[in-house]
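*Asks:* What follows is a predicted structure for the sequence shown.
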Amino acid sequence: MADKAAQGPLSGIRVIDLTSVVFGPYATQIMADMGAEVIKVEPPAGDNTRWITAGPAPGMGGIYVNVNRGKRGVMLDLRQDGDRETLRRLIATADVFIHSMRGSAIAKLGFGYEAVRALRPDIVYTNCYGYSRRGPESDKPAYDDTIQAECGIPHVQGLMNGEPGYVATIMADKVAGLHALYATMMALFHRERTGGRGKGEGQEVEVTMFEAMSSFMLVEHANGAMFSPPTTPAHYHRAVEHNRRPYRTSDGYVAALVYNDKHWSAFMAAIGPSWASEEFSTLEKRAQQIGRVYELLGETFLTRTTQEWLDILGALHIPCARLQSTDALFDNAQLNAIGFFEEVETPQGQVRMPGVPTWFSATPGKVRGPAPMLGQDNQTVLAELESVAPAMVSESK
């Protein structure tokens, strides 16, 4: 049991990772946290995220360091025959091959699914694309901003705020990364059920930012547009109500959701606002005039301090929170009590990593080390290949 706990639930799984930026690397970062051996393959220029945020050394920006932690790093120039052969030899030892190149680009290099499957028949091969190959935009480039725009996020932000806007996080990359993670794990589970490593059925998996985010957005925003004929426009009216925002108090702000009938009755009994009436007595009635409800609550929250509201709402078991900055997360009592942050020694010094947000009683995950410098593991990985993967026939033959 102790051995399993040290290794994680994906111990023994080898992942060849040709992804870059955040979409794919976020998926493979979680695989590494859970014990998989992830070999990150980068071109000579390196992953772009090495350079886009501040870090303690050139090429070690914060985003790169976070989403590539615990991986081994190999630099290969796939325009060169010898480096393509090295990649083929790595693939022959792998359980998962995952990439984020466009379909035409990966095929041109000779690493489309059929070519990779010929090297390792039971491999799980995960494509991370902007748009599905089955549609007319199959080879269209995609970034988080463009996917947010196309799946409707700025539109619904505009319904709320009066002007379209992106949400202030790279949501599309991270949501798609989680889809890539679970899809790859499902394919590995299928392989295990059909015989396991070497005998089970591998397969090709496609995960796309646009389709993943469209599914994500339409969970609530499909609303009445799902029906025939449609009963409402495709948005959830409470989510886009312009008065839906943190409540201003007499000295700051508080987030609270006085929403269901139990919470509403408790709030009305405790506060007794002058506007309380049968007009707002049920969730159905409040939902039909949610803007007015938010407006009246907003006026009421101005009458007390933030701490007073936190005390009142906490005693009533009504969901509430003080507004915090992202900096404040590093000092959050809940996160620190559970040991969420992990201190990792790196060549650039100590790094306080956001930890693993899931918990396993037998095989917990953990941050397994720093992100690799560009090409830092070339020698050791190539030396290992000499013993586990014999040289293959070169492309020229």
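*Replies:* Happy to help now that I have it.
*Asks:* from here on, contacts and neighbour counts on C-alpha atoms
*Replies:* Will do.
*Asks:* which parts of the top helix by length along the chain are buried?
*Replies:* Criterion DSSP state H: the longest helix present in the chain is helix 171-193. Residues 171-181, 183-185, 187-188, 190-192 are the ones in helix 171-193 that count as buried (16 or more other C-alpha atoms under 10 Å).
*Asks:* and the angle for the helix or strand just after that helix with helix 171-193?
*Replies:* Going down the chain from helix 171-193, the next helix or strand is strand 203-208, by DSSP states H and E. Interaxial angle, strand 203-208 versus helix 171-193 (axes from the mean of the first three to the mean of the last three C-alpha atoms, to 10 degrees): 170 degrees.
*Asks:* Strand 203-208: what's the following helix or strand?
*Replies:* Next along from strand 203-208, by DSSP H and E: helix 209-221.
*Asks:* what's the next secondary structure element after that next one?
*Replies:* Once the chain leaves helix 209-221, the next helix or strand it forms, by DSSP H and E, is helix 237-240.
*Asks:* Could you tell me how far the longest helix of the chain lies from the centre of the chain?
*Replies:* Centroid separation for helix 171-193 versus its chain: 11 Å, with C-alpha atoms, centre = their mean, to the nearest Å.
*Asks:* next up, a second structure to put side by side with the first:
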Amino acid sequence: MNPPGPLDGLRVVESTSFVAGPLAGMTLAQMGAEVIRLDPVGGPADAGRWPLDRRGRSLFWAGLNKGVRSVALDFRTPEGQELASALVTAPGAGGGLFVDNTIGRDFFSYEALSRRRPDLVHVHIQGHPDGRPAMDYAVNPLYGVPMLTRHVDIERPVNHVLPAWDIATGLLAVSGLLAGLQRRHADGSGSRIDLALADVAAAHVAHLGWLAEAADRGRDRPRLGNHMFGAFGVDFPCADDRRVIAVAITRQQWRDLVRLTDNVAVFDALAASTGADFDVEGERFEHRALIEAVLAPWFARRTAAEVLEAARGTRVMVGEFRSPKEVVDAYRRGEESPVLTEVEHAGGAMLTATLPLRWGGAYVEPRPAPTLGADTEWALGELLGLTDRQIGGLTERGVITRPFNPTNGNR
């Protein structure tokens, strides 16, 4: 059982799907807020999104909606729209907090909702700032990242599988909501906060200096494969056909790497013959191919496990390339961080994670994702004061639905 979290007493309503919005809601819930999802009665758009378990249930949805409540309403009806609006704007000092990424639902607009509750803090997640839809895999190519991640021998760009901009957008939505709440505490005002996925991608690529580099030099950065830009870091094959990556950013890390691989004399000689100062990060990058060639035989004579053991106790950063299945196997052997854990899912256990933040040195114990509509009657009765008879009438008219698993339709 978790102790009260830092956001205990806050009530956040969200109506979102896919990555950014659900991640925001789950993060807030894991920090102690009561988070209520407003879902359409037939299930959200991402309810069946892959990956699926062997029974066809979405592991994606179950992983990104842990610890929240679910209220299922028919948004197509005036009654459903009124109930949704009332839940967002329900009274209470910790309420009036809303995150959505909906398109075309005017009843969820800041203008409509703030008329009912002027101190509303509303974070609206968009694709593009002009309102056009977007998703991470389509935004990522717009700002050059796939052109940087492709291998030196491949012309085709590589669009990475990690939805980095969705993740950043979800966490920025949390920051925006809490900043709006702080402003409300200061002066009682509400906030309309718009956050576009495309803006998040553009901003962070620019923050890293990648666009400034292209503007200054008038050309794109060359393709580097797995070489780390601006420092030394690259992958090496080991004697057991596994691969590790070795990274040395600081001078001390570099010197430890040289000593680890028994190459002190070699690099002293190379520094004398080339004039390079290998203690300087940028010069290591410029001589990356030479350094790789010198170090490769040391790695090739050792297994990946032997490399990792040899690097233990040094400042060298070494990481072994592993598949997701290998991570699962390590978890089952008790070798992974406690951030990985299991929750109940469809009558069994599902491997997932908890909040990476540790409060007082301890991880939060995660709660599973809800059944669709599991909290509808509670929310309508507890928050809106509806009677059992009124709730029964809404059920008969199809405005609300009985709880069911949205990933397979079982009611």
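*Replies:* Received the coordinates, thanks. Since the model is a prediction, treat every value here as computed from it, not as a measurement.
*Asks:* related to what we said a few turns ago, what stretch of structure 2 does the longest helix of structure 1 fall on?
*Replies:* Using TM-score structural alignment, helix 171-193 of structure 1 corresponds to residues 164-186 of structure 2.
*Asks:* For structure 1, just list every one of the strands.
*Replies:* Remark: strands assigned in structure 1 by DSSP state E are 14-18, 37-42, 72-75, 96-99, 124-129, 203-208, 247-248, 253-256, 320-322, 341-346, 349-354.
*Asks:* what residues does stretch 163-172 of structure 1 touch?
*Replies:* Stretch 163-172 of structure 1 has contacts (C-alpha atoms under 8 Å, 6 or more residues apart in numbering) with 23, 144-145, 147-149, 153-158, 209, 213.
*Asks:* again with stretch 56-63 of structure 1
*Replies:* Here stretch 56-63 of structure 1 has contacts from 49-55, 348, 373-374, using C-alpha under 8 Å, 6+ apart.
*Asks:* Buried ones only from the contacts of stretch 163-172 of structure 1, please, as a PyMOL command.
*Replies:* In PyMOL syntax, the buried subset of the contacts of stretch 163-172 of structure 1 is picked out as below (16+ other C-alpha under 10 Å):
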select buried, resi 23+144+145+147+148+153+154+155+156+157+158+209+213
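*Asks:* Need the max-distance pair from the contacts of stretch 163-172 of structure 1.
*Replies:* Maximum pairwise distance among those (C-alpha to C-alpha): 25.6 Å, between Phe23 and Gly158.
*Asks:* thought Ala389 of structure 1 was touching Ile91?
*Replies:* No. Using C-alpha atoms under 8 Å, Ala389 of structure 1 is not in contact with Ile91, being 9.4 Å away.
*Asks:* Pick out the residue nearest the middle of structure 2.
*Replies:* Ile167 (3.1 Å; C-alpha atoms, centre = their mean).
*Asks:* For that one, which residues are in contact?
*Replies:* Ile167 of structure 2 sits in contact with 19-20, 23, where contact means C-alpha under 8 Å, 6+ apart.
*Asks:* overlap between those and structure 1?
*Replies:* Among the contacts of Ile167 of structure 2, the contacts conserved in structure 1 (both residues aligned by TM-score structural alignment, their matches' C-alpha atoms under 8 Å) are 19-20, 23.
*Asks:* Tell me the one among those residues nearest to Asp216 of structure 2.
*Replies:* In terms of C-alpha to C-alpha, no member of the kept ones among the contacts of Ile167 of structure 2 lies closer to Asp216 of structure 2 than Ala20, at 32.9 Å.
*Asks:* separation between the closest one and Arg11 of structure 2?
*Replies:* According to C-alpha to C-alpha, to the nearest Å, Ala20 of structure 2 and Arg11 of structure 2 sit 19 Å apart.
*Asks:* do Ala276 of structure 2 as well
*Replies:* Separation of Ala276 of structure 2 from Arg11 of structure 2 (C-alpha to C-alpha) stands at 59 Å.
*Asks:* The two: which is more packed in?
*Replies:* Just comparing Ala276 of structure 2 and Arg11: by other C-alpha atoms under 10 Å the higher neighbour count belongs to Arg11, 23 against 16.
*Asks:* Kindly state which residue of structure 1 is aligned to that one.
*Replies:* So Arg11 of structure 2 corresponds to Arg14, using TM-score structural alignment.
*Asks:* can you count the residues close to the counterpart of Phe321 of structure 2 in structure 1?
*Replies:* Mapped onto structure 1 by TM-score structural alignment, Phe321 of structure 2 lines up with Leu323. Per other C-alpha under 10 Å, the neighbour tally for Leu323 of structure 1 reads 14.
*Asks:* Leu323 of structure 1 and Arg248 touch, don't they?
*Replies:* No. At 10.5 Å, Leu323 of structure 1 and Arg248 do not qualify as touching, with contact defined as C-alpha under 8 Å.
*Asks:* Which residues are in contact with each of these two?
*Replies:* Val254.
*Asks:* And the contacts of stretch 163-172 of structure 1, which is closest to Thr86 of structure 1?
*Replies:* Closest approach to Thr86 of structure 1 among the contacts of stretch 163-172 of structure 1 (C-alpha to C-alpha): Phe23, at 25.0 Å.
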